[in-house]
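Undergrad: Below are the sequence and a predicted model; questions follow.
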Amino acid sequence: MAREKKRRSTGRRSPLAAAALIGIGLLLTGGAYAGASAAMASTGQPAASTALTADDGKKLFQANCATCHGLDLQGTENGPSLYGVGELSVHFQVSTGRMPLQMQGPQAPQKPVQFTEEQIAAIAAYVQSTSPGPTFPAAQVLDAQGDAAHGAELFRINCAMCHNVAGAGGALTEGKYAPNLHTTTPLNMYAAMVTGPQNMPVFNDMNLTQEEKRDIISYLVYLQQNESPGGFSLGSLGPVSEGLFIWIFGIGSLIALTVWITAKSN
């Protein structure tokens, strides 16, 4: 009898064994279900398209933009009318994070984008369907394969007084500024020329032809893709930053060398 009791006591399972078995069973069941679901999805009907429409854009507009621009794009005391601005202007303002506006100020600053590309396209399509305006150009205009040298000349004549000849931006009056163009996309370069956001003038096809706009875009993309051939660009801000660098490091080094020589002789 003593031996029988001893065998029963040694054959008793650990209290954690049942929990471990249940966990393994759940893992196996979940894995099998996931595999079966994936197999059914791969052999089943294709998923429905999730592309947003102008109606979806209307809902997004009413939820995020109508407070300032009005439910019917008519504008309010807090924001201008959007009649005739077109989808190109909407894409520029929203894809750069300038809209929705964070706070009133001299001009709308760039900030992180709040919408996906699909949502931006839907809002732009809604505005375009309600009040048509400037639209997207042909792909060739944005290919950056134009005459960059001619584009540089056009940029110096029409844009450099605000944006700097190297596209580094610059200060304007009353707290306004021209942004740098070092990360601007070709589409937004074109949109800015056509729609004239904030303080920028409008360059229609009478001022700059489509080919000339293409050349300017080619020049700016060339600047983005190529480093300064002269070494440190110092922000491409011109003689002010270069002179400051010479005074601080050049003359400072000469003074330090003079002090060292004097101390050495003493």
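TA: Happy to help now that I have it. A quick note: this is a predicted structure, and the numbers were derived from the prediction, not measured. Numbering: from 1, shown residues only.
Undergrad: Every contact and neighbour count from this point should use C-alpha atoms.
TA: Noted.
Undergrad: ok, now which ones touch Gln210?
TA: Applying CA atoms under 8 Å, 6 or more residues apart in numbering, we find Gln210 in contact with Val141.
Undergrad: same question, Ala178
TA: Contacts of Ala178 (CA under 8 Å, 6+ apart): 162-163, 169-172.
Undergrad: ok, now how distant is the closest residue to Val202 other than its chain neighbours from Leu208?
TA: With sequence-adjacent residues excluded and distances taken as CA to CA, 6 or more residues apart in numbering, Val202 is closest to Gly196, at 4.3 Å. Using CA to CA, to the nearest Å, we find Gly196 at a distance of 13 Å from Leu208.
Undergrad: Now do the same contact list for the residue nearest to the spatial centre of the chain.
TA: Centroid-nearest residue in the chain: Thr96, 5.2 Å away (criterion: CA atoms, centre = their mean). Thr96 makes contact with 110-113 under the criterion CA under 8 Å, 6+ apart.
Undergrad: Surely Leu181 forms part of a helix?
TA: No - counting by DSSP: H, G, I helix; E, B strand; the rest coil, Leu181 is not part of a helix but coil.
Undergrad: so who does it touch?
TA: 163, 167-169, 220.
Undergrad: With Lys5 instead?
TA: If a contact means CA under 8 Å, 6+ apart, then Lys5 has no contacts.
Undergrad: Now the helix or strand harbouring it: buried residues?
TA: Assigned by DSSP states H and E, Lys5 belongs to helix 2-10. When neighbours are counted by 16 or more other CA atoms under 10 Å, no buried residue of helix 2-10 is found.
Undergrad: gap between it and the chain center?
TA: Taking CA atoms, centre = their mean, to the nearest Å, one finds helix 2-10 lying 74 Å from the centre of the chain it belongs to.
Undergrad: any idea how far whichever helix or strand comes after that helix is from the chain center?
TA: Reading on from helix 2-10 to the C-terminus, the next helix or strand found by DSSP H and E is helix 15-43. Taking CA atoms, centre = their mean, one finds the center of helix 15-43 at 42 Å from the center of the full chain.
Undergrad: got it, and stretch 226-241?
TA: Per CA atoms, centre = their mean, the centroid offset for stretch 226-241 relative to its chain is 24 Å.
Undergrad: Structure two is appended below for comparative analysis:
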Amino acid sequence: MSREKKRRSGGRRSPLAAAALIGIGLLLTGGVYAGASAAMAATTDTTVTSTLTADDGKKLFQANCATCHGLALEGTENGPSLYGVGELAVHFQVSTGRMPLQMQGPQAPQKPVQFTDDEIAAMAAYVQSLAPGPTFPSKEVTDAQGDVANGGELFRVNCAMCHNVAGAGGALTEGKYAPNLHTVTPLNMYAAMVTGPQNMPVFNDMNLTKEEKRDIISYLVYLQNNESPGGFSLGSLGPVSEGLFIWIFGIGTLIAITVWITAKSN
């Protein structure tokens, strides 16, 4: 009897052993599943990608843009003609979510983009084929490797009166505004200068050469990549926000200290 009890006691397993085995099994199963999923995703990315054509862009345009701009880009009472705007303007308006327009107003606001990069390129190619206009620049123009100092000077002379010297944007008349430039891509910076969207004037190569546009883009990208050296930017709105901050917090703190000292002395 004693031998039998020893065998039974020696053959018992810890209650944690089953939990450990289940955990190991789940980890192994999860690892195999994750590896298989990654392999399938990699295969899908390399085999399914395709480039849309201008014909695909025509279908997208007719389904999403023709109501306002017309089937032949001639424009309607709800939207302007697109003759001569070119592929660059299409890329700017659609890649920033400004188009399709959500509602009529003083200015088309930025909103989430509704199309993929391939679809935007296809629509741009369609408009360019039907009504040629400004085209995409060379990569050198948007590489942000120009003269930052010269770009800053050019920006202050030509752009700062609307966009603020730090590119923070600003209010205009009749509910319009100059947008913040801190998240704009180099390509869309160039597109804005060349196509003149919304209230922005067109800067052709007679106003600003491609080298000067490259310098301005380099300056704006520099601002995007470097934080304010003076500490809190306070919206980069200059003395207005700085004075308001000092008045509220600085003067407010002094008044609070004065009241505390008076109450303490009494």
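TA: Arrived safely. Since the structure is predicted, the reported quantities are computational estimates derived from the model, not experimental observations.
Undergrad: which residues sit in contact with the nearest residue to Ser95 of structure 2 once chain neighbours are set aside?
TA: Nearest residue to Ser95 of structure 2 in three dimensions, chain neighbours excluded: Val113, at 6.1 Å (CA to CA, 6+ apart). By CA under 8 Å, 6+ apart, the residues touching Val113 of structure 2 are 94-97.
Undergrad: For these, could you give me TSV that also reports distance to Leu60 of structure 2 and secondary structure?
TA: Converted to TSV, the contacts of Val113 of structure 2 look like this (distance: CA to CA, whole Å; DSSP: H, G, I helix; E, B strand; the rest coil):
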residue	distance to Leu60 of structure 2	secondary structure
Val94	12	helix
Ser95	14	helix
Thr96	17	coil
Gly97	15	coil
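Undergrad: Just the buried ones from these?
TA: Members of those classed as buried by 16+ other CA under 10 Å are 94-97.
Undergrad: which of these lies closest to Ser138 of structure 2?
TA: Ser95 (18.7 Å; CA to CA).
Undergrad: Would you confirm that that closest one contacts Glu119?
TA: No - look at Ser95 of structure 2 against Glu119 with CA atoms under 8 Å: they stay out of range, at 10.0 Å.
Undergrad: any shared contact partners between these two?
TA: In contact with both Ser95 of structure 2 and Glu119: no residue, using CA under 8 Å, 6+ apart.
Undergrad: How many residues are close by the spatially closest residue to Phe136 of structure 2 that is not a sequence neighbour?
TA: Spatial nearest neighbour of Phe136 of structure 2, excluding adjacent residues (CA to CA, 6+ apart): Leu88 at 5.9 Å. Per other CA atoms under 10 Å, the neighbour tally for Leu88 of structure 2 reads 25.
Undergrad: Can you tell me the closest non-neighbouring residue to Pro186 of structure 1?
TA: Leu142 (5.6 Å).
Undergrad: can you give me the helices in the stretch 1-150 of structure 2?
TA: Counting by DSSP state H, counting those that start in this stretch, one finds helices in the stretch 1-150 of structure 2 at the ranges 2-11, 15-48, 54-64, 66-69, 86-95, 117-130, 148-158.
Undergrad: okay, those helices in a markdown table with distance to Gly230 of structure 2 next?
TA: Converted to a markdown table, the helices of the stretch 1-150 of structure 2 look like this (distance: least, CA to CA, whole Å):
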| stretch | distance to Gly230 of structure 2 |
| --- | --- |
| helix 2-11 | 73 |
| helix 15-48 | 45 |
| helix 54-64 | 46 |
| helix 66-69 | 47 |
| helix 86-95 | 33 |
| helix 117-130 | 38 |
| helix 148-158 | 18 |
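Undergrad: deepest of the ones you listed, which one?
TA: helix 86-95 (a mean of 24; mean count of other CA atoms under 10 Å).
Undergrad: Report the angle between that helix and helix 117-130.
TA: 150 degrees (axes from the mean of the first three to the mean of the last three CA atoms, to 10 degrees).
Undergrad: what span of structure 1 lines up against helix 86-95 of structure 2?
TA: Helix 86-95 of structure 2 corresponds to residues 86-95 in structure 1, going by TM-score structural alignment.
Undergrad: what does stretch 113-133 of structure 2 give?
TA: The aligned range for stretch 113-133 of structure 2 is 113-133, by TM-score structural alignment.
Undergrad: Gly146 of structure 2 maps to what in structure 1?
TA: By TM-score structural alignment, Gly146 of structure 2 lines up with Gly146.
Undergrad: Grab the nearest non-local neighbour of its match.
TA: Asp215 is the one closest to Gly146 of structure 1 (CA to CA, 6+ apart), at 4.7 Å.
Undergrad: Check His69 of structure 2 too.
TA: That would be Gly75: by CA to CA, 6+ apart, it lies 4.1 Å from His69 of structure 2.
Undergrad: quick one: that neighbour from Ala66 of structure 2, how far?
TA: Gly75 of structure 2 is 8 Å from Ala66 of structure 2, by CA to CA.
Undergrad: same thing with Ala18 of structure 2?
TA: 65 Å.
Undergrad: same deal with Glu242 of structure 2?
TA: In terms of CA to CA, Glu242 of structure 2 sits 47 Å off from Ala66 of structure 2.
Undergrad: how deep is the aligned partner of Arg214 of structure 1 in structure 2 tucked in, by neighbour count?
TA: Counting by TM-score structural alignment, Arg214 of structure 1 corresponds to Arg214 in structure 2. As a burial measure, Arg214 of structure 2 scores 25 neighbours (other CA under 10 Å).
Undergrad: Checking Arg214 of structure 2 next. Helix, strand or coil?
TA: helix.
Undergrad: Provide a list of residues in contact with it.
TA: 141-147, 151.
Undergrad: how much space between it and Thr67 of structure 2?
TA: Distance from Arg214 of structure 2 to Thr67 of structure 2, by CA to CA: 36 Å.
Undergrad: Could you do Gln224 of structure 2 as well?
TA: Gln224 of structure 2 is 37 Å from Thr67 of structure 2, by CA to CA.
Undergrad: picking that back up, buried subset of the contacts of Arg214 of structure 2, written for ChimeraX?
TA: Selection of buried members from these for ChimeraX, criterion 16+ other CA under 10 Å:
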select :141,142,144,146,147,151
